[in-house]
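S.K.: Pasting the sequence and the predicted model now:
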Amino acid sequence: MERIPLKPYNLLHTPSHRVPLPSLTPPDERKPKRQSRLTNESPNKRVKLTPQSASDVSEDSDSDYYESNDPEIDDLVVVRSQSRRHTQYGSRTNFIMSLPAMSRRILPSTHAILRSFVSSHKSDVFKCQSAAVDGYLTPPYACSYSHAAKNGGTPHLAVATEQGSIHILDTSKRVDWDVEPTRTTLQPHHNGIFNVKWNPFDTHLATCSGDQSTRITCVETGTITHVLQGHNSTVKCMAWDPRHSDLLASGGRDGAICLWDLRLGNKQDNDGLIVSSPVIKIPGAHEDSPSKGKSRPRKGKQPASRSVTNVLYSDADPYGIVSSGSFDGILRCWDLRVQTTSKRTRVAKHKIPTCIYSSAIDPTTLRGSRRPRGIISLTSGSGPTAGLLFGLGADSRIHTYAFPSLSPQPSEFADQSLQASSFYVGIAVSPCGKWLVSGSAGKEGKGFLFDVSNAYRPSHAREGAGVGFKGQVGEVGAVDWAQGMLATCADDGTVRVWRPDVEVYNHCVEKPEESKWDWSWST
């Protein structure tokens, strides 16, 4: 009988998760997890090792943050995070937010790292000298690290003071008693500055002041390039559009949100400064909409305006801006894609942006108190907390919101010693997205660190497990992060830099009386 030759077996038609492919080249040691899945092995659950030094604290890839019982989801996260940053969902943040909550990996606790933050009395303290002849130090009201500092570059910190000055500090680690690097001092205002932010390219600084203006200052030359006037009271907050260096938004105690375009509406005042008016203004951004039949207050009995305390651009929505107010814990998202109407008039008029999302529930009223509390400070998450917003409420609790719905989440963070009854207390999320630092009112001079990496899972968020650290006197207000360090500002006129150092921390715990002359550490 004639033998019929068989066709060679085609491995390309065999599912890769069932039959292993022949290895013609040595295995790639850089991708052991991916190869183990292709060879149908059952690897142990991935566990991220706890970093032991400041150099290990960095933003990780998406594959370090998420894991589920479905290998297709895990493989999708690994492949997309290693191959490209932008996905079919629009961006890395949108893709992470699109994953189901159960697929987000439970990260191990990092409280041991938070407890190891220390600050040297000799090289980590910066003083804010007073501009007045009869003064020595002045309280810092706001601070902000540059974008380069958050990405591992030179840690330049802009500190704004009560007297309208800005000190740009280099907070790089130095040897004890070394001379402080030369700082740059600017004077954009002659009134208190309540917020300072770097533009996306770190070339200009925007400052909000009690003189009812926001000013743009060139860092290199120290000259004021723009004066933004449109608020009728103190300007409390501002934010740059991360996608366009000429666009920004501001909010004030008059309850209004102003949108600015530095290319439009410019004129010179008597001092030769370029003065700009807002392109769009949202009055009463957090006021209740008037309802039919509701009586208006009598003349002379007008209620006080509900201040806008924070404005925030989101990475997930290029056309929206989130705001918070001083009256309650309701967040609102505004659609900036407005249209102009000029059919009947020659002058084009902009429609007021529409509130497209708002929090359905006020989380500040869920702890047995019917009285709403405002949001003092607002910040957005990244990495494992991408898609979340954290708001420090006047009820001394840190509330969690989901974007874009702005719905409050079950995860809350608090400490029995944390006080948030002050206008100046702030919060900030670390560049890696795992940690959150909060200031605190009162005379103790304490700050608090929280592990928020599992905020998506309330059962693992560890409510109330804050790490307190003390090294200053008076209220600790402004705070911010750079890669591997954080800065805190206090009423005693000082700025302190804190870094994780397990060796120094262990020495301080073992010999506290000897170490207290050189270091401050967690309490």
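M.R.: Alright, I've got the coordinates.
S.K.: okay, CA-based contacts and neighbour counts for the rest of this
M.R.: OK.
S.K.: where along the stretch 351-500 of the chain do the helices fall?
M.R.: For the stretch 351-500 of the chain, applying DSSP state H, counting those that start in this stretch gives no helices.
S.K.: What are the boundaries of the helices in the stretch 101-250 of the chain?
M.R.: Assigned by DSSP H, counting those that start in this stretch, the helices in the stretch 101-250 of the chain fall at 111-115, 147-150.
S.K.: start to end distance for stretch 316-335?
M.R.: 13 Å (C-alpha to C-alpha, to the nearest Å).
S.K.: Now do the buried residues in it.
M.R.: Using 16 or more other C-alpha atoms under 10 Å as the test for burial, stretch 316-335 gives 316-317, 320-335.
S.K.: can you pull out the strands in the stretch 251-400 of the chain?
M.R.: For the stretch 251-400 of the chain, strands defined by DSSP state E, counting those that start in this stretch occupy the ranges 257-261, 266-268, 274-276, 280-282, 308-313, 320-325, 332-335, 340-341, 349-350, 354-358, 375-380, 388-393, 398-402.
S.K.: cool, and the stretch 401-523 of the chain?
M.R.: Secondary structure of the stretch 401-523 of the chain by DSSP E, counting those that start in this stretch: the strands cover 407-413, 427-429, 435-438, 446-451, 467-470, 476-482, 485-490, 494-500, 519-521.
S.K.: Comparison target, given below:
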Amino acid sequence: MPAESSRRSPLADISQRPLSSRTQQIASSQTCAGTGEENNVPSRRLLEIFSAAQAGSAGRKRSLKLALDDSDSSTQKHILNAINTTSGIISSINCKTQPPSNLCTKSTVPSRSFRSNRPQGMTSTLARIQTFGRRRCQPCYVSTRFLLLDYISRPSDVYTFISQDGSTLVPPFSCAYNNVANDARYLAVGDEDGAIHIVNTKKDDSHPASTTQILAHQNAIFDLCWTRDDSKIVSVSGDQTARLHDVETKKCLGTFSGHSGSIKSISMKQSDDNIFATAARDGNVMIWDVRCSSTASPRGDISYRPADRLINVHTSTRRAAPTKKTKHGSDGANTASAVQYMLHNDNILASTGSLDGSIKFWDVRNHGSYFRHTFPTPIQASKYTPITKRAHGMTSMALSPDGVSLFAVSSDNHIYMYNTTALDSPIQSFGGSGFACSSYYIKISVSPDGRYIAAGSSKDLYVWEIARPHKKPFIFQGPEREVTGVDWARDLGQGTELSGCSDDATVRTWKANRDLVQECNETNSLRNMHGMVTELSV
């Protein structure tokens, strides 16, 4: 029909159209008087070249050029001239039919192609990333920071714990989500009295009556972690011991003794739950293995000795300025405040201290080579450039899910990011906007998707977007006093959770609930009852 033919592309089927006068001259000059099949080869190849030019395939044209190597030079000359002529015609047609570059439909994203200013579609962008890499197609970073504004902490998301005698509320110091069971919604909380509380955050009003409680230590629990199968919990305490507990039976499976100061941090080996490391105020880092170095008492209690130890890992030989006093007191100049196993190489252990402000890498395969020296030498050490005259130290470390970045929070009110494969100076820092690391109890945690980092503060909980450090942080409101331990839920199913321990004797959990956030924004009285999230302006 005429209407259908008018809508067809000018080069829809060039092989079925009559040749122009110029093309007929080229074809006739290369054919003989006979009509045999061998005499029509140049004409057939010319039609194939036109079809390849229509598809815009430069590789096809090159392959056809190589296929004509056995033809005479005059044939190649005329065919290549036809290629150039046809390519110019197609380019001019495409320029007339393409829409202006300043038009952008709803199905496109503001990413640009390598050689054009035209916006690309989302599917095209992702395909080019897989084919050519990010540097070639230059895609834009898609931020999800606006989703954090949907987080809110309801009154039922606030948990309190009572002392053993039932007279007072006990402040929590540390918290950790489990890994796999129950959609990673079990939160273990260590309090000042040495008890571990396991809360199911999926249930409302899950308070002490329905909370699993383990009497673990005789002093405050400063850090704890789950095994990969969530069957056991390892906790460290101010009573200078670490202990392994069975979650189901609530029994202590072993006590790890060897430190002469309060244990501040624990890190499980990434590939083996039988091995973990601890850092303490005595300045030592110890490595423990539950498969060896154990003794049993007449009552059946199992005690473990350290499998390896690093002595004075962050002791400075120079006299430093005194550390700032806080309401909690201060850690000594010899304190090893945090320890972390690496992911890219689980034989490398990172440590940091409360004085020198540096991070050090240790190769744990050098068994026995460290504790023979009073001041052991690490395999790598970060460069510390103090921003003030007073010495500052690190209080906590956290590893990104991919193991590429290591974060450490400093008492100079900044969080520093390091490259784990080339430990040197910090590659990025986060801080400002009222964030204050006011004590050595403040910890940090990286979200499961690796996009955000959360940290406790002198008041409220702060969250930064890692890819946009120039942006000011989000403030998760609700706590009335200092926030110490923080942790993200491990799953990303219905939106992950974020929890924080506060000195107001509460543990508060923030969850995504857009409808409730909108309702609170419309009613001030309702807003004051919930822990909201605010985004500071730049």
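M.R.: Ah, there it is. All figures in this text were calculated on a predicted structure; none of them were measured in a lab.
S.K.: Could you tell me how many residues sit around the aligned residue in structure 2 for T138 of structure 1?
M.R.: Alignment note (TM-score structural alignment): T138 of structure 1 maps to V170 of structure 2. Under the neighbour criterion other C-alpha atoms under 10 Å, V170 of structure 2 is assigned a count of 22.
S.K.: tell me how far stretch 146-160 of structure 2 is from the chain's mean position?
M.R.: 22 Å (C-alpha atoms, centre = their mean, to the nearest Å).
S.K.: Aligned counterpart of R496 of structure 1 in structure 2, please.
M.R.: Using TM-score structural alignment, the partner of R496 of structure 1 in structure 2 is R508.
S.K.: got the contact list for the match of T138 of structure 1?
M.R.: Contact analysis of V170 of structure 2 by C-alpha atoms under 8 Å, 6 or more residues apart in numbering lists 160-163, 191-193, 505.
S.K.: Then G500 of structure 2?
M.R.: Residues in contact with G500 of structure 2, defined by C-alpha under 8 Å, 6+ apart, are 175, 456, 461, 483-487, 507-509.
S.K.: What residue, apart from its backbone neighbours, is nearest it spatially?
M.R.: Nearest residue to G500 of structure 2 in three dimensions, chain neighbours excluded: V486, at 4.3 Å (C-alpha to C-alpha, 6 or more residues apart in numbering).
S.K.: ok so, going back, the strands of the stretch 401-523 of structure 1 into TSV, with extra columns for distance to H111 of structure 1?
M.R.: Listed next are those as TSV, based on distance: least, C-alpha to C-alpha, whole Å:
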stretch	distance to H111 of structure 1
strand 407-413	14
strand 427-429	15
strand 435-438	10
strand 446-451	7
strand 467-470	8
strand 476-482	17
strand 485-490	16
strand 494-500	11
strand 519-521	14
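S.K.: that older thread, is it correct that the residue nearest to G500 of structure 2 is in contact with C501?
M.R.: Yes. The criterion here is C-alpha atoms under 8 Å, and V486 of structure 2 meets it with C501 at 6.4 Å.
S.K.: shared neighbours of the two, which are they?
M.R.: Both V486 of structure 2 and C501 are in contact with 174-175, where contact means C-alpha under 8 Å, 6+ apart.
S.K.: These two: which is more packed in?
M.R.: Between V486 of structure 2 and C501, counted using other C-alpha under 10 Å, the more crowded position is C501 (31 against 27).
S.K.: so the more buried one touches A176, yeah?
M.R.: No. If you go by C-alpha under 8 Å, C501 of structure 2 and A176 don't touch, sitting 10.4 Å apart.
S.K.: shared neighbours, those two?
M.R.: Joint contacts of C501 of structure 2 and A176 (C-alpha under 8 Å, 6+ apart) are V486.
S.K.: that older thread, number of nearby residues for the match of R496 of structure 1?
M.R.: Per other C-alpha under 10 Å, the neighbour tally for R508 of structure 2 reads 24.
S.K.: Quick check: the most centrally placed residue in structure 2 vs W464 of structure 2, distance?
M.R.: The residue lying closest to the centre of structure 2 (C-alpha atoms, centre = their mean) is G450, at 1.6 Å. According to C-alpha to C-alpha, G450 of structure 2 stands 11 Å off from W464 of structure 2.
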